[in-house]
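Colleague: 3D model of this:
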Amino acid sequence: MASTTERIQTSAERNRLLLSILSETDYALPALQQHESYLGDLERQRKDATKWVEGVDKMRKKELKEHKKYRDSVMKRFAYKVSGNKDKFEEKAAKEEREYFDVLQEEHKAKEQVQSLEALYEEAMAYKTELHGIMSRHSSAQHDLDTLYDAIFDGPTPEFPEEDSMERAAKEALQAYHDTKVRVEVELEVIKTLSAVVRHLDEALYHIEDALDHSRMDMFGGGTISDMMERNALHKAELSTQEAQRLMKQAQRQSKRQVTRMLPVHIAHGSILSDVVFDNIFTDMAFHDKIKASRAEVQRCRLDADCQLADARSRYQQLDQAVQEKAQGLETARSELQHTRELIFGQATAAASGSDQRGTTSP
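Modeller: As a prediction, this is how the structure comes out:
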């Protein structure tokens, strides 16, 4: 089985070619980022210029209408002539004509600007496509280089302990990045779930307010219809709170109990006995107070859910920052590992070249 040094020497030319491609194409990513910003600015200018053309076109149509009105108005010309103000008519007509041609000139300028911007945009899009091609070439070369290095250096290489040290550091950095990334994704799901909890509690509050409106009508003689509408609204409020409770439990599981259980909430229920048999102003007022108590409980739950959502967002922001730091650490570790491997390649091929030269000059 070939040694690591022998595999390096066999792959030396391939390594040199791939490093050359990476060096030639390194500029593509920063160039593409800068170019995207330029494209965005061009797009804004195109929209502004298009609005300018549309505005000038409306003005041109208006001025054309005024111009034609004076140019073709026989009666106006006759009226001015009879009154001895023929010169005034000609002056007014000439003014309308000048204004019309001024607008025509502005429209021409606006359209020329749009055409110029369109040409620049097409040219910029073509260059973007070219940069994407260079980026693809760079990514392909990097992938091939990683594959080459992994085939040679993956696992223990006793001849090159410094490479083993760098390889362990890169693997640890990758694991740290993955672990933090998973936690970020989990926290994002918790935020989505808690947002749904808040939304359902808002729905419950909406239905409770609806129930209170019907309860007020019931106290002032709303009758059976008000009772039915009141009970229906409370039923909807209860369904919403039950769904909020289910989602809160889900958020607890997702967050590994960092989210606490939802505060207890009880939605008041009406009954046929109180609504029909013993229905009077006093029972209606008592039940109205029960509905208000339910509202207060849901409001407390809503406030608590809001606080827990804020906590989850804070945890997410901290983890997201940590992910960026881990990603930077991973990139640094990989870069150092690749640099170490490049140095080993250079040393091994230089040693082989020196050995070849000594063998050639030996008597």
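Colleague: can we go C-alpha only for contacts and neighbour counts from here?
Modeller: OK.
Colleague: Buried ones in stretch 70-80, by neighbour count?
Modeller: 70-71, 77 (16 or more other CA atoms under 10 Å).
Colleague: from what I can see I21 touches S139, true?
Modeller: No. The criterion here is CA atoms under 8 Å, and I21 misses it with S139 at 10.0 Å.
Colleague: Could you work out the end-to-end span of stretch 272-281 for me?
Modeller: 16 Å (CA to CA, to the nearest Å).
Colleague: So which other helices or strands are in contact with the longest helix seen in the chain?
Modeller: Using DSSP state H, we find that the single longest helix of the chain is helix 281-361. Secondary-structure packing of helix 281-361 (3 or more CA pairs under 8 Å, 6 or more residues apart in numbering; DSSP states H and E): helix 4-10, helix 161-219.
Colleague: So which other helices or strands are in contact with the first one?
Modeller: Meaning helix 4-10. Short answer (3+ CA pairs under 8 Å, 6+ apart): helix 4-10 packs on helix 86-153, helix 281-361.
Colleague: now the shortest one, how far from the centre of its chain.
Modeller: Its chain's C-alpha centre and that of helix 86-153 lie 25 Å apart, by CA atoms, centre = their mean, to the nearest Å.
Colleague: what do you get for the last one?
Modeller: Averaging C-alpha coordinates over helix 281-361 and over its chain gives two centres that are 16 Å apart (CA atoms, centre = their mean).
Colleague: re earlier: and the buried residues of stretch 70-80, which is closest to M59?
Modeller: Of all the buried residues of stretch 70-80, Y70 has the smallest distance to M59: 17.0 Å, by CA to CA.
Colleague: so what's the closest one closest to, chain neighbours aside?
Modeller: Leaving aside its chain neighbours, Y70 sits nearest to A93 (5.4 Å; criterion: CA to CA, 6 or more residues apart in numbering).
Colleague: how much space between the one you found and A173?
Modeller: In this view, A93 and A173 are 80 Å apart by CA to CA.
Colleague: Kindly report the same for L234.
Modeller: Counting by CA to CA - L234 and A173 are separated by 54 Å.
Colleague: Another for comparison:
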Amino acid sequence: MFSEINTKLIEIKGDLRKKQKFEAQIEDFQKEYKVVEERIAQLQKNYKSEEKDVTQLEKMTLKNLFALLSGTKDEKLSKEKQELIAAKHKLEEASKTKSEINKAILDLKNKLHTLNNVESSYKQLLSEKEKMIKASHSPHADKMFELSEQEGILKAYIQELEEAIVAGTRVKHDLLEAQTSLEKASNWGTFDMFGGGSISSFVKHQHLDEAEASIHKAQTSMRYFQKELLDIKEEAHLEIDISGMLKFADFFFDGFFVDMMVQGKINDSLEQTKSQLTKVSEILSDLTEQFEARKGEVETIGHERKELIESL
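Modeller: The predicted structure follows:
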């Protein structure tokens, strides 16, 4: 009988922590959603402004005619078109992020719905526990339940650590892919600077496209990683700059089409990616250490409970 209720207590403790975790994640996602909405509104204004600039330049006014004759109009129009493409790209990126956040909120709400009655179930189990303690003549009953409570809390925390490690490993994988693509782009970019021609330029941009896709994936997985860290970073004693982690891809998407042709920009992006990879690896190392330590504590509790049962 004790074994059965112990198992239930461990499970319900895990469900209680899950509910708290989902609620915290939804709240954080909703805050982020508002920020993205504000960013989209600003980006839409920027895009319309850039579009207006291009349209005005394309009109054959007297001013534009003189610019055309002096050979400056095409150069200016090219720059304005690049800025228009960059504005459009940022807007598309932000809209994609908004859609992903919205989906994440809906998924969490569905998970939360399955845990609606977890508090009442926990109270019922506590009531059953109290009755069993009163009915038991064993002097060790209180200690047994205390150990099961500790085990339940630890197992729930271990599961959260494991989920955070999985999420962090996904980020690391995406960053490594981005690093590989940027290294290839950098190498081809160097070749391009020394007269590589149209082929080297094409290959360079092909690798930049791959890097862009990987960095978007990394930013998305970083967002989920950050949510997994919300409820454990204090317990795990982790010092993490969450806001900095979420904005890590800004260096890449800001001005991507305008100045990514410059070799220095590619190298800067590569260094930023390596920096984020180092940070994520350090956090994963700390989480793994915590995971192994907590597993050891669960084993210790298991041995203590076994010895208690054998002494009865």
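Colleague: what's the TM-score here?
Modeller: Remark: TM-score between the superposed chains equals 0.49 [TM-score structural alignment, normalised by the length of the second structure]; 171 aligned residues with a CA RMSD of 2.8 Å.
Colleague: returning to that earlier point: now the angle from the longest helix of the first structure to helix 86-153?
Modeller: Angle between the axes of helix 281-361 of the first structure and helix 86-153 is 60 degrees (criterion: axes from the mean of the first three to the mean of the last three CA atoms, to 10 degrees).
Colleague: State the distance from E304 of the second structure to M132 of the second structure.
Modeller: 21 Å.
Colleague: Nearest residue to the middle of the first structure?
Modeller: The first structure has L188 as the residue nearest its centroid, 13.7 Å off, counting by CA atoms, centre = their mean.
Colleague: out of everything not next to it in sequence, what's closest to that residue?
Modeller: Y316 (6.7 Å).
Colleague: hang on, that neighbour packs against K192?
Modeller: No. Using CA under 8 Å, Y316 of the first structure is not in contact with K192, being 11.6 Å away.
Colleague: Between the two, which is the more surrounded one?
Modeller: Using other CA atoms under 10 Å, the more surrounded residue of Y316 of the first structure and K192 is Y316, with 20 against 14.
Colleague: and that one, what does it touch?
Modeller: Residues in contact with Y316 of the first structure (CA atoms under 8 Å, 6 or more residues apart in numbering) are 184, 187-188.
Colleague: so where do the helices sit in the stretch 151-300 of the second structure?
Modeller: With DSSP state H, counting those that start in this stretch as the criterion, the stretch 151-300 of the second structure has helices at 197-229, 242-246, 250-253, 256-259, 263-311.
Colleague: Turn these into TSV, including mean neighbour count and distance to N187 of the second structure.
Modeller: Below are the helices of the stretch 151-300 of the second structure laid out as TSV (neighbours: other CA atoms under 10 Å; distance: least, CA to CA, whole Å):
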stretch	mean neighbour count	distance to N187 of the second structure
helix 197-229	20	8
helix 242-246	14	27
helix 250-253	17	18
helix 256-259	18	17
helix 263-311	16	10
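Colleague: Please give the element, helix or strand, for D142 of the second structure.
Modeller: helix 141-193 (DSSP states H and E).
Colleague: That helix vs helix 197-229, what angle?
Modeller: Using the same axes, to 10 degrees: helix 141-193 of the second structure against helix 197-229 is 170 degrees.
Colleague: for helix 141-193 of the second structure, packing partners?
Modeller: helix 2-58, helix 118-135, helix 197-229, helix 263-311.
Colleague: Would you mind listing the buried residues in the second one?
Modeller: If I follow you right, that is helix 118-135 of the second structure. 121-122, 125, 129, 132-133.
Colleague: quick one: contacts for the nearest residue to I8 of the first structure once chain neighbours are set aside?
Modeller: Among residues not flanking I8 of the first structure along the chain, F345 sits closest, at 6.1 Å (CA to CA, 6+ apart). Listed by CA under 8 Å, 6+ apart, the contact set of F345 of the first structure reads 8-9, 12.
Colleague: List buried residues within those.
Modeller: The buried subset of the contacts of F345 of the first structure - by 16+ other CA under 10 Å - is 8-9.
Colleague: so can I have CSV of the contacts of F345 of the first structure showing distance to E122 of the first structure?
Modeller: Converted to CSV, the contacts of F345 of the first structure look like this (distance: CA to CA, whole Å):
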residue, distance to E122 of the first structure
I8, 46
Q9, 47
A12, 42
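Colleague: which one of the contacts of F345 of the first structure is nearest A351 of the first structure?
Modeller: Of those, the one sitting nearest to A351 of the first structure (CA to CA) turns out to be Q9, at 9.5 Å.
Colleague: Contact partners for that closest one?
Modeller: Contacts of Q9 of the first structure by CA under 8 Å, 6+ apart are 345, 348-349, 352.
Colleague: Which of those are buried, as a ChimeraX select command?
Modeller: Only the buried entries of the contacts of Q9 of the first structure go into this ChimeraX selection, using 16+ other CA under 10 Å:
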select :345,348,349
